[in-house]
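Asks: no letters, just coordinates:
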């Protein structure tokens, strides 16, 4: 098959996932229509030879929809795989227009939200309701839902409740491939202790939560340092200021060996996301072996209960216990075993076969 991948946020975990989906299914020909409009960082480099076609997705929604329709007409894909909420809107709108336009061929759309927009906690309730309503309207135009985590799958299935017809939903878990630059078991904590976050500095990752947690840990263990491995996206510099006020170092964007070295020297990683799909950062930290704590949000209920926290006070208490013990008390085997390349490859095969009616 020829599979056209479409995304308006080809960076971070989404870029990693799209690249992996293509590499995990080399029996198909993969095409890419993408942009990085929602981030100020440089475009992500591609693995050579992964995408037979690599074109720019326009920033304008109307032009994006037109570009998808043009790509379907000229490149003749067997299906479109949309990644992110907005790409899902563009691809399914393009599908609908092609279906009602005489002489045009509409190809099925596979949809992976990588975190639904209506889950965002940084927007008003009316806007979340609007996003949810749009997802419900678009849902019947989806050939197959391919969420990246169990929680996302539950949300997707709920969109189809009481709607005519049934859209199959197959969870395709995020994974790390064997050649990912993270080195298994390379954890080598620095002295004095460093507690950190690995993420972009965005409202989704809740810098204020980490700042509050850092202050509590510092009160109990004054020699502890704090670092946020990442940078803001250029949209809200006040978020980095919140971290600076709590004496949290923000490293800026790091890649490759430098990034892996900074993660490996952490004593504890605290993942503070207020909402999420299923973050690649969790898998990267797990592979390196750094003790990990995650916020108790629905998307991360796959993680063991002993590693989850709800408040800065709870996060700080668990982090201090790990600092004192020098080890992670949580057993992560169940999570590790449910996010393997073999499972992802099998699920992707199922998704693509379902999409074309096999």
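Replies: Structure received. Quick caveat: nothing in here was measured; it's all calculated off a predicted structure.
Asks: from here on, contacts and neighbour counts on C-alpha atoms
Replies: Will do.
Asks: quick one, helices of the protein?
Replies: Per DSSP state H, the chain carries helices over the ranges 12-24, 61-75, 85-100, 125-138, 150-159, 207-220, 238-245, 256-264, 280-288, 312-325, 333-338, 341-355.
Asks: point out the most buried one among those helices.
Replies: helix 85-100 (a mean of 21; mean count of other C-alpha atoms under 10 Å).
Asks: run through who's touching that helix.
Replies: 6-8, 61, 64-66, 68-69, 80, 82, 104-109, 111-117, 135, 138, 141-142 (C-alpha atoms under 8 Å, 6 or more residues apart in numbering).
Asks: ok, of these, which come out buried?
Replies: 6-8, 64-66, 68-69, 80, 82, 105-109, 111-117, 135, 138, 141-142 (16 or more other C-alpha atoms under 10 Å).
Asks: rewinding a little: can you redo the helices of the chain as JSON lines with distance to residue 272?
Replies: JSON lines is the format used below for the helices of the chain (distance: least, C-alpha to C-alpha, whole Å):
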{"stretch": "helix 12-24", "distance to residue 272": "16"}
{"stretch": "helix 61-75", "distance to residue 272": "31"}
{"stretch": "helix 85-100", "distance to residue 272": "22"}
{"stretch": "helix 125-138", "distance to residue 272": "21"}
{"stretch": "helix 150-159", "distance to residue 272": "17"}
{"stretch": "helix 207-220", "distance to residue 272": "7"}
{"stretch": "helix 238-245", "distance to residue 272": "13"}
{"stretch": "helix 256-264", "distance to residue 272": "16"}
{"stretch": "helix 280-288", "distance to residue 272": "11"}
{"stretch": "helix 312-325", "distance to residue 272": "9"}
{"stretch": "helix 333-338", "distance to residue 272": "18"}
{"stretch": "helix 341-355", "distance to residue 272": "26"}
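Asks: and the comparison structure, right after this:
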């Protein structure tokens, strides 16, 4: 441990490559909670909006240039991260997602307590030889992680099936339920400007435009939805590398990246996320916190994120446009059911997925590794740990 002689508070170094999307939101929320609880927090990340958000929150932000995918740049990224660790002298390193998890574990090699959080496994994003290589790395790299934090039990089971012999902790994702809250749909639509029809059934999909999030599957399903619900409107909120490849039938709107997706959730009659893989997606949690029903694919974390009894209405198989269209149309045609599901969803998120619960559970992981009582407040939700040595 490298605690200062004059400041006994632990210093946590978060390492992240994504500076947008769900991973960035998790890092930002954790950082704010940890600063409020008295930890010293440094975040290493590439340039982007995340750095500005964290600096305004009071975090020490260090520039760590890194590409999203592994490649020839990895050697330099590891070298720069090793120098950064030596300068910051953290008591604990928390590496987020595949790329930062790869570089962080190689740079630290277990010399400092290390937490790795995959936020969906790297081998799920690729196929063939690349998937085999990613799986071999995860099996090997686990020796340099003192805890592997999964955001759902399903994500942990996926790791186990892949042969990853880790020291596990399961900490479900949480969101800021004060920021994501119900609001009148008419008022929310009015706040979005004249481009949103105040009367049309509105479906919203929030997520990075990429293969993982499956917007192409939703677009393939949309003509079938329109045949059953004429006049329905679909809005895709977000940006990403898949934007130019998506072909949208009318009437579909691309809203682009937004600073705050909450008004879009609040304006929606239904929120859809047709992901191909996840650990536990944030968008459905955010939508449910806004009192909106969701339709999502039955990937890792989806069932665990839903209230009991919602699965028959809200879960569909991945990459199945027909099943997706059936579920979306059925809910658009049943306003009382939508209202009931939305109310149940909000209560569930308040009870099980408030970000304060998540921060408390992560603090328990830190305390177990640091052997101190100063890693944050006692967890306000159950902390589940499973050791496989």
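Replies: Received the coordinates, thanks. Every value quoted in this text rests on a predicted model; they were computed, and no experiment measured them.
Asks: so which of the helices of structure 1 is nearest residue 44 of structure 1?
Replies: helix 12-24 (7.3 Å; C-alpha to C-alpha).
Asks: which bit of structure 2 covers the closest one?
Replies: Alignment of helix 12-24 of structure 1 against structure 2: residues 21-33, by TM-score structural alignment.
Asks: give me the mean distance between the matching stretch and structure 1.
Replies: With mean C-alpha distance after the TM-score superposition for structure 1, stretch 21-33 of structure 2 departs from structure 1 by a mean of 1.4 Å once superposed.
Asks: likewise for stretch 131-138 of structure 2?
Replies: Using mean C-alpha distance after the TM-score superposition for structure 1, the mean distance for stretch 131-138 of structure 2 is 0.8 Å.
Asks: need the contact partners of that stretch.
Replies: 122-125, 162, 164.
Asks: and the two most separated of the residues you listed?
Replies: 125 and 164 (16.7 Å).
Asks: more neighbours: which of those two?
Replies: Taking other C-alpha atoms under 10 Å, residue 125 of structure 2 and residue 164 do not tie; residue 164 has more neighbours (21 against 15).
Asks: from residue 158 of structure 2, how far off is the more buried one?
Replies: Going from residue 164 of structure 2 to residue 158 of structure 2 by C-alpha to C-alpha, to the nearest Å gives 9 Å.
Asks: and residue 218 of structure 2, by the same measure?
Replies: Counting by C-alpha to C-alpha - residue 218 of structure 2 and residue 158 of structure 2 are separated by 25 Å.
Asks: same deal with residue 82 of structure 2?
Replies: Distance from residue 82 of structure 2 to residue 158 of structure 2, by C-alpha to C-alpha: 30 Å.
Asks: how about the helices of structure 1, which one is nearest residue 191 of structure 1?
Replies: helix 312-325 (10.9 Å).
Asks: contacts for that closest one?
Replies: Here helix 312-325 of structure 1 has contacts from 193, 209-210, 212-214, 216-217, 220-221, 267-268, 270, 291, 293, 308-309, 328-329, using C-alpha under 8 Å, 6+ apart.
Asks: repeat that with 7 Å
Replies: 209, 212-213, 216-217, 267-268, 309, 328 (C-alpha atoms under 7 Å, 6 or more residues apart in numbering).
Asks: can you report how many residues lie near residue 259 of structure 2?
Replies: Residue 259 of structure 2 has 7 nearby residues by other C-alpha under 10 Å.
Asks: please say which position in structure 1 it maps to.
Replies: Counting by TM-score structural alignment, the partner of residue 259 of structure 2 is residue 255.
Asks: its match and residue 243 of structure 1: what is the separation?
Replies: On the measure of C-alpha to C-alpha, residue 255 of structure 1 and residue 243 of structure 1 end up 21 Å apart.
Asks: likewise for residue 36 of structure 1?
Replies: In terms of C-alpha to C-alpha, residue 36 of structure 1 sits 25 Å off from residue 243 of structure 1.
Asks: cool, residue 52 of structure 1 as well?
Replies: For residue 52 of structure 1, the distance to residue 243 of structure 1 equals 42 Å [C-alpha to C-alpha].
Asks: can you check residue 15 of structure 1 too?
Replies: 26 Å.
Asks: one more: residue 293 of structure 1?
Replies: 19 Å.
Asks: ok, residue 133 of structure 1 next?
Replies: 35 Å.
Asks: burial of the aligned partner of residue 79 of structure 1 in structure 2, as a residue count?
Replies: In structure 2, residue 79 of structure 1 lines up with residue 92, judged by TM-score structural alignment. Residues lying near residue 92 of structure 2 (other C-alpha under 10 Å) number 21.
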